[in-house]
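# quick one: sequence and predicted model below, then my questions.
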Amino acid sequence: MPETQSTRNVSVIQDVNGNSIVMINDIRFKGKRSVNWDEVKTYIEEFVGDNYIIADTSDMVYIGSDLPDEYTGSEYTESLRGANAKAKANASQGIPELLHIAKGKYFRENKTNKHIRNAKFGWYRYDSRFALPVYGDNNEVERYNVFHASMLIRHANDGKMYLYDIIDIKKETSNPLG
């Protein structure tokens, strides 16, 4: 039986400084060579129609039908290789929690005609963090790598805010969780 959203193994913990981290405890999207973005897209489609509250600002963020395509086919995603590609693919499992713990709301006006219809009222970015397990030779978790990500939100014509993509994924070298 395929894994669904309801069988996600995701939790939120606090680091030593009291900052939230989304713990994604299963590596759902793995492979030696590259990510199967079609599988990731199918998984994200399960979230379409859902909405989540960002705790820090009380903003409601919706998951629109454009997210699966943008998340898996954006220029940013296509530029990813190796560990960062796998991190983005697996971060999809924690979308609700990544939105919930997001902080640092930052507004940017829409500057391209390409998005005049779907981001009429501009863009917001929020910072979020997640951790993925690193497995040793014996298939036991050795540690967790922590990543920073920017949640890109579009403010649409209908006045609602929609998750558009997760970008700028960077491993935090100073923070592996043991």
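Cool, got the structure.
# use CA for all of it now, contacts and neighbours both
OK.
# what are the buried residues along the longest helix belonging to the chain?
With residue count as the measure and DSSP state H as the assignment, the chain has helix 82-91 as its longest helix. When burial is assessed from 16 or more other CA atoms under 10 Å, helix 82-91 yields the following buried residues: 84, 85, 86, 87, 88, 89, 90, 91.
# presented hereafter is structure B, for comparison with structure A:
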Amino acid sequence: MKKGKRERNVSVIKDADGNNIVMINDIIFKGKRSIDWDEVEKYLKDYVGDFYKNVETNDIVYFGKDLPDEYAHSEYTNSLKGAYAKAKANATQGLGEMLEIAFNANYTENKKEKHIIDAAKGWYRFESRFALPVYGDNGEVERFNVYHIYLIVRHDQNGKKYLYDLINIKKETSNPLGCH
């Protein structure tokens, strides 16, 4: 269920091998030097309460109140520079669809005291993929860069699963999606 107030230009397509990719057609977080992560946090706050069903596991995953802050200010986010920071910031537009198409769910028990309640039933790590446009000097889309990521989902004491963060962004160099 999506209740977010903002328009999004996002779709799910299949690549040449039949694998799903979330196409994010707009770059809303721009910047030559750095990303304004407070703006990213503000953007995500509009989606708190939304939930999505993963096709592979049938799990319902919610966007909880802790997602905007964790996503925008985690240690992983703080380590990102350049194109990877821009990719994570703009991936916010397709997080729900990334959850829906995510695959290879792996479970681990919670081992940190600070997450004794919010991840009392452990953590899940899902793989997913998304693509962002690359613009040429003329302002036209030249191609799309495809990224592989891990979605971190916490399993709360209340039994619900909540998206926690997106980590390990890797650009797939083998086949960017071309435009015609």
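Happy to help now that I have it. Every value quoted in this text rests on a predicted model; they were computed, and no experiment measured them.
# for the two chains, what TM-score is obtained?
The TM-score (TM-score structural alignment, normalised by the length of structure 1) is 0.96; 175 aligned residues with a CA RMSD of 0.9 Å.
# tell me the SS of the residue of structure 2 positioned farthest from its centre?
Farthest-out residue of structure 2 from its mean C-alpha position, per CA atoms, centre = their mean: residue 138, at 28.6 Å. At residue 138 of structure 2 the chain is in coil, as set by DSSP: H, G, I helix; E, B strand; the rest coil.
# that one -> structure 1?
With TM-score structural alignment as the criterion, residue 138 of structure 2 lines up with residue 138 in structure 1.
# mind listing what that match touches?
In this structure, residue 138 of structure 1 makes contact with no residue, judged by CA atoms under 8 Å, 6 or more residues apart in numbering.
# what packs against the longest helix of structure 1?
Taking 3 or more CA pairs under 8 Å, 6 or more residues apart in numbering; DSSP states H and E as the contact definition, the neighbouring helices and strands of helix 82-91 of structure 1 are strand 123-135, strand 161-171.
# now the angle from the longest one to helix 82-91?
With axes from the mean of the first three to the mean of the last three CA atoms, to 10 degrees as the criterion, the two stretches strand 123-135 of structure 1 and helix 82-91 enclose an angle of 110 degrees.
# so what does strand 123-135 of structure 1 touch, helix or strand wise?
Contact partners of strand 123-135 of structure 1 among helices and strands, from 3+ CA pairs under 8 Å, 6+ apart: strand 20-24, helix 82-91, helix 95-100, strand 103-108, strand 141-155.
# again, only using 10 Å
With contacts taken as 3 or more CA pairs under 10 Å, 6 or more residues apart in numbering; DSSP states H and E, strand 123-135 of structure 1 sits against strand 10-14, strand 20-24, helix 82-91, helix 95-100, strand 103-108, strand 141-155, strand 161-171.
# okay if I get these as TSV plus distance to residue 33 of structure 1?
As requested, those are exported to TSV (distance: least, CA to CA, whole Å):
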stretch	distance to residue 33 of structure 1
strand 10-14	25
strand 20-24	21
helix 82-91	8
helix 95-100	24
strand 103-108	33
strand 141-155	20
strand 161-171	19
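# of these, which is nearest residue 69 of structure 1?
strand 161-171 (9.4 Å; CA to CA).
# that closest one: average distance to aligned residues in structure 2?
Average distance, strand 161-171 of structure 1 versus aligned residues of structure 2 after superposition (mean CA distance after the TM-score superposition for structure 1): 0.5 Å.
# which stretch of structure 2 lines up against that strand?
The counterpart of strand 161-171 of structure 1 in structure 2, using TM-score structural alignment, spans residues 161-171.
# any buried residues in that stretch, and which?
By neighbour count, and taking 16+ other CA under 10 Å as the criterion, the buried residues in stretch 161-171 of structure 2 are 161, 162, 163, 164, 165, 166, 167, 168, 169, 171.
# picking that back up, mean distance of the longest helix of structure 1 to its aligned residues in structure 2, please.
Here helix 82-91 of structure 1, set against structure 2 after superposition, deviates by a mean of 0.3 Å using mean CA distance after the TM-score superposition for structure 1.
# what angle do that helix and strand 20-24 make?
With the same axes, to 10 degrees applied, the angle from helix 82-91 of structure 1 to strand 20-24 works out at 90 degrees.
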